[in-house]
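Asks: next one to model:
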Amino acid sequence: MSEQGALGPRYARQRRLPELGDAGQERLATSRVLVIGAGGLGAPLLSYLAAAGVGSLTVVDPDLVDLTNLHRQVLFTPADVGRAKAEVAAERLTLQNPEVEVRAVVDAVTPVTALDLLSGHDLVLDGSDNFPTRYLASDACEILRLPLVWGSILAFSGQVAVFRADTGGPTYRDLHPVPPRPGEVPSCAEAGVLGMLCGVIGSTMALEAVKVLAGMGDPLQGRVALYDALRSRWHELPLARDPSRAPVTALEDLRVTCALPGPSGPAGSAAAPEVLPVELPALLAAGVRVIDLRESSEITERGAVAGAEHVPLAELLALTGEARAALEGAVLLCAGGTRSGSAQRVLAEHGVGVRSLRGGAEALRAFRAR
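Replies: This next block holds a predicted model:
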């Protein structure tokens, strides 16, 4: 973005703020920002960062637009269903503000790619929806000494924080020292999420990013903001770096080490084939191996899928050799499709092709209830 553009009439109202001013606007115009996730949180925060005049935005997301996204992911329309979120987001942001350079990366952040992807940026925003990516983003930012704005949402609750390992502050590992066990924390696909909550948390993340980039105000460092949408209340949780925690010096793949679901990639693509609930009975009748990845407590509470073999996610990802190879051609299912899609991606990296039940056991239950 040119200096003339940075100080042009488009940004006049925010430049008038003495805390920002022309100097702050110029800092925004020369900033390079990477955003992980173009979904519920990414859509509003990307829109506001582009509107504010952040000079360069890199959008990283492996997923395709799905009809279930549209109630909260406001960058997309029904015509975008089936297209890559990162590419659609880049198109919309360029239309919104042609002065901003936008780059789309249709891929997941992995331990192999993270450092290269994040390098060269001034700040990272993590709007991902899975624990492996959250730990990975935090660890990569700690290694690269980059500030990280993090946010999360579930049902009616949201959280926002700014992690500054570059200044000795706490990180995501200080907030969550121990990764949750598989099935311990439901995904938005399983527990649901209110669309407007994404706007509140995503906009707050954009605000924190602009404060860090422009050097104004008091960013959410050393504290976590908690939002209760049902009661319209904000609370704060103080957060300090654990002095006994060793600095992060290498990246790990939590999908494997902790058997946690990570990014599933484009749903229903040739590389990640899905099975529809209507197709499952015929596959079972034909003798296709169907594996239920849910925890025993979930099956007790919600009921088993007749004919399916029960292998919890952690056990399935721990399989090696012939046992892993024997999974070839199986159909995986979980509660809402997130864990089965993630397991599908991990197995594909080991050369084992499986299919995932779209919408999981809940979609199957809804189909059978028709």
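
Asks: make it CA atoms for all contacts and neighbour counts henceforth
Replies: Will do.

Asks: so who does the residue nearest the centre of the chain touch?
Replies: Geometric centre of the chain, nearest residue: residue 128, 1.3 Å, by CA atoms, centre = their mean. Contact partners of residue 128, counting by CA atoms under 8 Å, 6 or more residues apart in numbering, are 36-37, 41, 134, 152.

Asks: what two of these are the furthest from one another?
Replies: Longest distance between any two of the contacts of residue 128 is 13.5 Å, between 41 and 134; criterion CA to CA.

Asks: more neighbours: the two, which one.
Replies: Neighbour count, other CA atoms under 10 Å: between residue 41 and residue 134, residue 41 has more, with 34 against 22.

Asks: please verify my assumption that the more buried one contacts residue 206.
Replies: No - with contact defined as CA atoms under 8 Å, residue 41 does not reach residue 206; the gap is 9.6 Å.

Asks: one step back: closest to residue 359 out of the contacts of residue 128?
Replies: Closest approach to residue 359 among the contacts of residue 128 (CA to CA): residue 37, at 20.4 Å.

Asks: isn't the closest one right up against residue 127?
Replies: Yes - judged on CA under 8 Å, residue 37 makes contact with residue 127 at a distance of 5.1 Å.

Asks: looking at the two, which one has more neighbours?
Replies: Taking residue 37 and residue 127 together and counting by other CA under 10 Å, residue 127 has the greater number of neighbours (28 against 25).

Asks: next one: that one from residue 305, what distance?
Replies: As judged by CA to CA, to the nearest Å, residue 127 and residue 305 stand 33 Å apart.

Asks: one more: residue 163?
Replies: 42 Å.

Asks: before we move on, what about residue 107?
Replies: Note on residue 107: its distance to residue 305, by CA to CA, is 32 Å.

Asks: and what of residue 32?
Replies: Relative to residue 305, residue 32 is positioned 48 Å away (criterion: CA to CA).

Asks: and if you look at residue 78?
Replies: 32 Å.

Asks: who touches residue 170 in this structure?
Replies: Taking CA under 8 Å, 6+ apart as the contact definition, residue 170 lies against 163-164, 221-222, 239-242.

Asks: I should have written residue 258 there, sorry.
Replies: Going by CA under 8 Å, 6+ apart, residue 258 touches 179, 181-182, 314.

Asks: another sequence for comparison is provided below:
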Amino acid sequence: MNRFERQVILNGLGIEGQSKLRSSSVLVIGAGGLGSPILLYLAAAGVGKIGVVDGDRVALSNLNRQVLFGEKDLGKNKAENAVRYFQEKYSDIQWEVFPEMIRNDNAEELISAYDLIIDGTDNFPTRYLVNDACVLLEKPLVFGAIYQHEGQVSVFNHGPSACTYRDLYPQMPAATEIPNCAETGVLGVLPGIIGNLMALEAIKVIAGYGKPLVNRVLFFNSLTSQSYEVEILPNPGAREAMPQSMASFMITDYELACEGIKQLTWAEAMRKMNSEVAFVDVREPGELPPLECTGLVKIPLSQLENHLDRLEDSEEVLFFCQSGIRSQKAAQQLQQVYPEKRIYSIRGGINALKS
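Replies: As a prediction, this is how the structure comes out:
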């Protein structure tokens, strides 16, 4: 008995559709809350080649929704751990692991090698970066996102008249405008639902089965269990705003374009540590764990406006918080007052340092 028997007998899918899945390749960017169910069901459906991109490590707070991982996986790279799990589960799938974040300098190489791309990331700069690369490389893109109790799913770049992520969101919003789940919380089942819908859309695109969500966005509310669709149309202005060539793409700073603030990793930040650089902790008193380092200044974001003069003499200012959201707000606030200063936000905050 073939393990795909229940799919093959489906009217409209059949042996031909299953063969398309078997001969296809999918790159899943992000192996977290959305990526976990996506990978589970793409693998179960029999996609022949799957690549996993993620430079993050498993943290305890991930486990309510990132169902590929458990307590024994804490501190391990998500992409490597996910692929290891599936290699033991299915022997008929070719897996490729990329334990890194997607960036301008690796996007073309990663994306060009796959038939379809799935974006399971959680921040605006990466979403625009992935979309633009997919448009330039003519790759269909399955998109999904969650915020508190609502999720959304769509298919971009699939066909000559298909919309892109920029048609849905022409103006680049700052990452600070919509906090991630580290700031607002999430019920673990919601990314499970949205991730499964994303896997479904990928299967439909690959197998030519059903009607994918092209030029449509599906919204789902977990509190009411209601869903609705919104139709989107191509936006010429949005297309003109994106890079028109890979050369232009390579020099586009998506973090700066979205947020107006440059972000640093902890490793990059530590290399800057000296008496002329202010490390500013904008967390509220009592938030754990504490951090002590050279040049540390503690100013809660709620009080920053009244204490900006404490940073007047610092040539460089590096803000950090628990997850990286409040630090971006603080950096933007200081930049407005001192536009000549070199101001950064530390990506991921203390959570990234712990992992």
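
Asks: coming back round to it: give me the more crowded residue out of residue 78 and residue 305 of structure 1.
Replies: Counting neighbours by other CA under 10 Å for residue 78 of structure 1 and for residue 305 shows that residue 305 has the greater number, 16 against 11.

Asks: shouldn't the more buried one be in contact with residue 361?
Replies: Yes - under the criterion of CA under 8 Å, residue 305 of structure 1 is in contact with residue 361, at a separation of 7.4 Å.

Asks: show me the helices in the stretch 251-355 of structure 2, by range?
Replies: Using DSSP state H, counting those that start in this stretch, the helices of the stretch 251-355 of structure 2 run over residues 254-259, 266-271, 325-337, 349-354.

Asks: how about JSON lines for those, with distance to residue 292 of structure 2 added?
Replies: Formatted as JSON lines, the entries for the helices of the stretch 251-355 of structure 2 read as follows, by distance: least, CA to CA, whole Å:
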{"stretch": "helix 254-259", "distance to residue 292 of structure 2": "27"}
{"stretch": "helix 266-271", "distance to residue 292 of structure 2": "12"}
{"stretch": "helix 325-337", "distance to residue 292 of structure 2": "17"}
{"stretch": "helix 349-354", "distance to residue 292 of structure 2": "12"}
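
Asks: what's the most buried one of those helices?
Replies: Taking mean count of other CA atoms under 10 Å as the contact definition, the stretch among these with the greatest mean neighbour count is helix 325-337, which reaches a mean of 21.

Asks: need the contact partners of that one.
Replies: The set of residues that contact helix 325-337 of structure 2 without belonging to it, under CA under 8 Å, 6+ apart, is 175-176, 179-180, 183, 259-261, 282-283, 301, 304-305, 308, 318-321, 341, 343-346, 348-349.

Asks: quick one: the strands in the stretch 251-370 of structure 1?
Replies: Taking DSSP state E, counting those that start in this stretch as the criterion, the stretch 251-370 of structure 1 carries its strands at 274-275, 290-292, 309-310, 331-333, 355-357.

Asks: over to the stretch 101-250 of structure 2?
Replies: Using DSSP E, counting those that start in this stretch, the strands assigned to the stretch 101-250 of structure 2 run over residues 116-119, 141-147, 150-156, 216-221, 226-231.

Asks: which residue numbers in structure 2 go with stretch 17-26 of structure 1?
Replies: The counterpart of stretch 17-26 of structure 1 in structure 2, counting by TM-score structural alignment, spans residues 10-19.

Asks: buried ones in the matching stretch?
Replies: Of the residues in stretch 10-19 of structure 2, those scored as buried under the neighbour-count criterion (16 or more other CA atoms under 10 Å) are 13-14, 17-19.

Asks: name all residues that make contact with the aligned residue in structure 1 for residue 83 of structure 2.
Replies: Aligned by TM-score structural alignment, residue 83 of structure 2 pairs with residue 90 of structure 1. Shown in contact with residue 90 of structure 1 (CA under 8 Å, 6+ apart): 59, 102-104.

Asks: could you redo the last one with a cut-off of 10 Å?
Replies: By CA atoms under 10 Å, 6 or more residues apart in numbering, the contact list for residue 90 of structure 1 reads 38, 46, 57-59, 75, 96, 101-105.

Asks: for PyMOL, what selects the buried ones among these?
Replies: In PyMOL, a selection of the buried entries from the contacts of residue 90 of structure 1 looks like this (16+ other CA under 10 Å):
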select buried, resi 38+46+57+58+59+75+101+102+103+104+105
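
Asks: from the contacts of residue 90 of structure 1, which is closest to residue 217 of structure 1?
Replies: For the contacts of residue 90 of structure 1, the residue nearest residue 217 of structure 1 by CA to CA is residue 46; the value is 20.7 Å.

Asks: do I have it right that that closest one meets residue 57?
Replies: Yes - under the criterion of CA atoms under 10 Å, residue 46 of structure 1 makes contact with residue 57 at 8.1 Å.

Asks: hey, what's in contact with both of these two?
Replies: Jointly contacting residue 46 of structure 1 and residue 57 under the rule CA under 10 Å, 6+ apart are 33-35, 90, 93.

Asks: what would the strands of the stretch 101-250 of structure 2 look like in TSV with mean neighbour count?
Replies: Compiled in TSV, the strands of the stretch 101-250 of structure 2 are given as follows (neighbours: other CA atoms under 10 Å):
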stretch	mean neighbour count
strand 116-119	25
strand 141-147	25
strand 150-156	23
strand 216-221	19
strand 226-231	12
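
Asks: wait, which of those strands is closest to residue 270 of structure 2?
Replies: Nearest of the strands of the stretch 101-250 of structure 2 to residue 270 of structure 2, taken as CA to CA: strand 116-119 at 30.4 Å.

Asks: quick revisit: the strands of the stretch 101-250 of structure 2 into a markdown table, with extra columns for distance to residue 293 of structure 2?
Replies: Shown next, in a markdown table, are the strands of the stretch 101-250 of structure 2 (distance: least, CA to CA, whole Å):
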| stretch | distance to residue 293 of structure 2 |
| --- | --- |
| strand 116-119 | 36 |
| strand 141-147 | 34 |
| strand 150-156 | 39 |
| strand 216-221 | 43 |
| strand 226-231 | 48 |
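
Asks: which stretch among the ones you listed comes nearest residue 63 of structure 2?
Replies: When the strands of the stretch 101-250 of structure 2 are compared by CA to CA, strand 141-147 sits nearest residue 63 of structure 2, at 16.6 Å.

Asks: where in structure 1 does that closest one fall?
Replies: Using TM-score structural alignment, strand 141-147 of structure 2 pairs with 148-154 in structure 1.

Asks: right, I'll leave it there.
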